[in-house]
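Trainee: Test case, fold it:
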Amino acid sequence: MQTIYITGNDLTIEDIVKVSRENYKIEITPEAIDNVRKARELVDKFVDEEKIVYGITTGFGKFSDVTISKEETKTLQRNLIISHACGVGKHFSEDIVRAMMLLRINALSKGNSGVRLQTLNTLVEMLNKGVHPIVPEKGSLGASGDLAPLSHMVLVMLGEGEAIYKGERLSGKAALDKAGISTIDLTSKEGLALINGTQVMTAVGALTVYDAMNLLKIADISAALTMEALNGIVTAFDEKVHKVRSHKGQINTAKNMLRLLEGSNMTTNQGQIRVQDAYALRCIPQIHGASKDAIEYVKEKINIEINSATDNPLIFPEQEEVISGGNFHGQPMALSFDFLGIALAELANVSERRLERLVNPALGGLPAFLTKNGGINSGFMIVQYSAASLVSENKVLAHPASVDSIPSSANQEDHVSMGTIAARKAREILENVRSVIAMEILGACQGIDLAGNKGLGVGTKIAYDIVRKHTHTIEDDIVMYTEINKCEEIVKSNILVEEIEKVIGKLD
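Mentor: Modelled structure (predicted):
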């Protein structure tokens, strides 16, 4: 059994993928268990002393000035969850739900939240046994944490709500019963500790960044195939050009392009056919590289967030302090995920421009719309339309969510991040980008065939052969969406990157 050990301090994006998509088990380390117990002891002490502490012996938000008696704390915590479960829309995929559960477990394991070990273990057990709460995508402002979606997660722990267990949609109670997990009764601080955090937006963003890092490599592969179909000039990728600017992503992209195209008989040098290429070819390192640098920045921010305590108030057992702060505010993630969406959108922008050069005989010199018998055949005409549609949709989606705010809780919570919206938009943009790049790859392979394949580069030949194993040169019009779907499945599987890296080493 493959296991990830949870400390609260050293979870990685790769760990998240292993747990959320590969069903690794998790186990909380003894040190983290000790930290959780110490924090809980302090909460119990304050409750016994009837000390006035936000979220422990008071109401929430605007009700923070309402004192709650010791006898009412269990009712308060249950009411918090059932009243806050106000999510709407379609529900998150199981991998995202598993990621948010893992991130909440990791945050609680830091020992600054004050939950009982029993409560934390229930969530661990749900994750390990595959009880996946139904969590609607919409309803979070991203600034008292992801209150609404996380409440849907916690409902199942109480035997309420709904969950997927072994492919079956069940009531929360039925799912727990089938998995052999007991329901819990929340006590002081626990409900707030479970839902007051950024784990939903961060789960969506972390998985999107992981997928984006793979897609960046495929974007380079796609661009390299188009370079060959259009006899692109590789001189522009000379490392001397990029070292005098020194952006890491740019340098790495130029290096990738030369490695992918090494040995190609389809590319040209400066002045051989023409002096220079259009920007969509010549500036591949600058454009792709900028997105790589942006996504690397987002990754750094996610690595901080996934190992942070983001609820309120925070418990500091060593100092016997409980401090009410604002770590639940999603602004660091909101800005990052808006940046992520913009960086991804640019990959599709330039990919579609390369596709246009492939289908437009005035620009690329290939047969119009990549078909030999134009007129009776439309070829790739509407493939470019579809790509253009997705690119324009991405421009709408890339509008920043974080520039918006709306007051809530009677203006007590008067600035919110909209970080969960930013993360969801970035995810949607990524899916559109994947489709556009699949269309470019399909078009580039068709262009190579029409240009006469004189011998491809060491990396691009591998990519071309994989694509042609599942598709073929299109002579006369066929149902195109099936070909696009085949190519998109190749992109999603990441087989292009895996097989190329076996031969030429890791792409940057």
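Trainee: make it CA atoms for all contacts and neighbour counts henceforth
Mentor: Noted.
Trainee: What is the longest helix anywhere in the chain packed up against?
Mentor: Taking DSSP state H as the criterion, the chain has its longest helix at helix 419-451. Contacts defined by 3 or more Cα pairs under 8 Å, 6 or more residues apart in numbering; DSSP states H and E place helix 419-451 against helix 199-229, helix 331-359, helix 381-397, helix 458-470, helix 480-493.
Trainee: Figure out how far the helix or strand immediately after the first one in the chain is from the centre of its chain.
Mentor: In other words, helix 199-229. Downstream of helix 199-229, the next assigned helix or strand under DSSP states H and E is helix 239-243. Mean-position distance between helix 239-243 and its chain equals 32 Å (Cα atoms, centre = their mean, to the nearest Å).
Trainee: cool, stretch 8-27 as well?
Mentor: Distance, centroid of stretch 8-27 to centroid of chain: 14 Å (Cα atoms, centre = their mean).
Trainee: The helices and strands packed on helix 419-451: which one's closest to I287?
Mentor: helix 331-359 (7.6 Å; Cα to Cα).
Trainee: nearest to Y5, of the helices and strands packed on helix 419-451?
Mentor: helix 199-229 (18.2 Å).
Trainee: which other helices and strands contact that closest one?
Mentor: Short answer (3+ Cα pairs under 8 Å, 6+ apart): helix 199-229 packs on helix 13-22, helix 94-108, helix 248-261, helix 284-305, helix 331-359, helix 419-451, helix 458-470, helix 495-504.
Trainee: this one next, for a side-by-side:
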Amino acid sequence: MGKQTFKLGEDWLTAGTAMQIVNHDYTITLSKATEHKINESWKIVQNIVEKGHPVYGINTGFGPLCTTKISKSETNILQTNILQSHSVGVGEPIAKDIAKLMLILKAQSLAKGYSGIALNTLRRIIWHIENDAIPVVPSQGSVGASGDLAPLSHLFLPLIGLGKVEYKNETITTEALFKKTGLAAIELGPKEGLALINGTQFIAAHAVKVVAQLHSILGQADVIGAMMIEGLQGSVKPFYNELHALRPFKGNVHVAKRVKKLLKGSEIMEAHVDCEKVQDPYSIRCIPQVHGASRAAWLHLKELLEVELNSVTDNPVIIDEELTISGGNFHGQPLAMALDYACLAASEIGNISDRRIYLSLEGNSPGVPKLLMNDTGINSGYMILQYTTAALASENKGLCFPSSADSIPTSLGQEDHVSMGSIGGRKALQVIGNVEKILAIELLTAAQAFEFRKPLKSGIYLDEVHNAVREQVAFASKDRVFADDIEKGIAMIKDQTILKVIDRVQSEHNISLKTKHSEEFENY
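Mentor: Reported below is the predicted structural model:
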């Protein structure tokens, strides 16, 4: 079966599809109808230049220079100059896949046919995507309004023969790329430079990654939490539908049903069904409420992001021959606030995970020794692993201050309210990276606690997950360099090993963890 084709400017782009284009699971194309719309928009810009009527960014300066008239002969120079003058990014380069996402998202927006760009310029952007010649983009310098100006300027420097690209596993100058490929610099026409650098693609590309990675840790947190319930002999009752029907938040209901299904058929659960323990601590008992709330935040971001991915976000927009609008579709506020929400949601998954790790070390669950090791004193057991999760959880709390709460005027006051969504996107990914490490440590401690329940078995899901952990990390009966175990655990989380095990079990036994809300929470 061949690759699917995505029609830029026509098909509905989702975060999942964008990631598939990054990974070459889709090819991208422009239909004849889309090419016609792009050409018509470009012609309107040419007419504006010919008539000389002032339109922002076409025959005027930028920002506070919007009243400065640009002559017809200088309109092309203006567009080349804007890419150079606005390339002021600093800091380490963003990840290659995020820069590639930026190209894809910008191509989708330009293909809508409201930006006045030349068809050949868009085709060059598509060439970069298809050939993995990905521009080097500094991570810092955008305030998230008037478009992600600095990062987008760096992204498109290669179009005019400047900047650097990652190409065939090395970072080279655009000049070197041209020598290797036979390409030449493009001469940008009126409005093209502004169309390229106005927009929210830096914010949105980070949001795509947030949606993908937060989705991954949410799914894994449910499974790891269920394994910890088994290890610590937690109660299944807080996951009953009868409880959640009385407070039916979709995320809560979804998580509760998933965890209950994961625990189904467990000998471990049956062995303590008549115990005298009345209730569990919150980090066990309230998994549906906490994980569910984070799922709601994820869903909110996903829904807003899809609107953004299929929008025109540059300025001005060319509606038709009679109407050109200088507005604010470039303002990052819609995603900026949602990214801050998602950042907090991710942090809370790490926060409650750290609490479950701490519980597992206390030795208050029958059969599970303090610090998850029988021979302690000479051995410290898993004591210090929780120091690491405490440090990571605390670091995340510091990163959760909402970037969108800040605004600093720029452009001599012309751009007097900005979103800082670019910062929020970067911080959200940093928090998610820390949560992956916390969950890796919970996976190790849950597997260790689970071991003390043998020879009793769990249900088919969690036994197989435990086996997968043991293929990578052995049971610890004495101290060793636990950093090595943690690295293996992190690799399992990043590779989604336990989710792959769940998928395999479902396929082999023709069973499912799906709920009535799965369509919303499991697809992006």
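Trainee: So after superposing, what's the score?
Mentor: TM-score of the superposed chains, computed with TM-score structural alignment, normalised by the length of structure 1, equals 0.97; 507 aligned residues with a Cα RMSD of 1.5 Å.
Trainee: mean shift of the longest helix of structure 1 relative to structure 2?
Mentor: Compared with structure 2 after the fit, helix 419-451 of structure 1 shows a mean deviation of 0.8 Å (mean Cα distance after the TM-score superposition for structure 1).
Trainee: got the angle for that helix vs helix 480-493?
Mentor: For helix 419-451 of structure 1 against helix 480-493, the angle by axes from the mean of the first three to the mean of the last three Cα atoms, to 10 degrees is 120 degrees.
Trainee: from the chain's centre, how far out does helix 419-451 of structure 1 sit?
Mentor: 15 Å.
Trainee: In CSV, list the helices and strands packed on helix 419-451 of structure 1 along with mean neighbour count.
Mentor: Shown next, in CSV, are those (neighbours: other Cα atoms under 10 Å):
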stretch, mean neighbour count
helix 199-229, 26
helix 331-359, 25
helix 381-397, 18
helix 458-470, 19
helix 480-493, 17
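Trainee: I'd like the helices and strands packed on helix 199-229 of structure 1 laid out as CSV, including distance to A143 of structure 1.
Mentor: Formatted as CSV, those follow (distance: least, Cα to Cα, whole Å):
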stretch, distance to A143 of structure 1
helix 13-22, 23
helix 94-108, 16
helix 248-261, 32
helix 284-305, 14
helix 331-359, 8
helix 419-451, 8
helix 458-470, 44
helix 495-504, 38
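Trainee: who wins for proximity to G114 of structure 1 among those?
Mentor: Between those, helix 94-108 lies closest to G114 of structure 1; by Cα to Cα that is 7.9 Å.
Trainee: thinking again about what came up before, list the buried ones in the longest helix of structure 1?
Mentor: For helix 419-451 of structure 1, a neighbour-count test (16 or more other Cα atoms under 10 Å) marks 419-451 as buried.
Trainee: who's in contact with the nearest residue to T12 of structure 1 once chain neighbours are set aside?
Mentor: Once flanking residues are discounted, T12 of structure 1 sits nearest to N303: 6.4 Å by Cα to Cα, 6 or more residues apart in numbering. For N303 of structure 1, the contact set (Cα atoms under 8 Å, 6 or more residues apart in numbering) comprises 11-13.
Trainee: do M492 of structure 2 as well
Mentor: Residues in contact with M492 of structure 2 (Cα under 8 Å, 6+ apart) are 440, 498.
Trainee: Give the aligned equivalent of it in structure 1.
Mentor: Aligned by TM-score structural alignment, M492 of structure 2 pairs with I490 of structure 1.
Trainee: that older thread, select, out of the helices and strands packed on helix 199-229 of structure 1, the one closest to F46 of structure 1.
Mentor: Here helix 94-108 is closest among those (Cα to Cα), at 19.0 Å.
Trainee: what's the mean deviation for the closest one versus structure 2?
Mentor: Mean for helix 94-108 of structure 1 is 0.4 Å (mean Cα distance after the TM-score superposition for structure 1).
Trainee: between that helix and helix 199-229, how many degrees?
Mentor: 130 degrees.
Trainee: neighbours around G377 of structure 2, how many?
Mentor: Here the count is done by other Cα atoms under 10 Å, and G377 of structure 2 has 8 residues near it.
Trainee: Same question for the one 5 residues further on.
Mentor: Burial of Y382 of structure 2 is recorded as 25 neighbouring residues (other Cα under 10 Å).
Trainee: what separates the aligned partner of it in structure 1 from P361 of structure 1, distance-wise?
Mentor: Under the alignment (TM-score structural alignment), Y382 of structure 2 pairs with F380 in structure 1. Here the criterion is Cα to Cα, to the nearest Å. By it, F380 of structure 1 lies 12 Å from P361 of structure 1.
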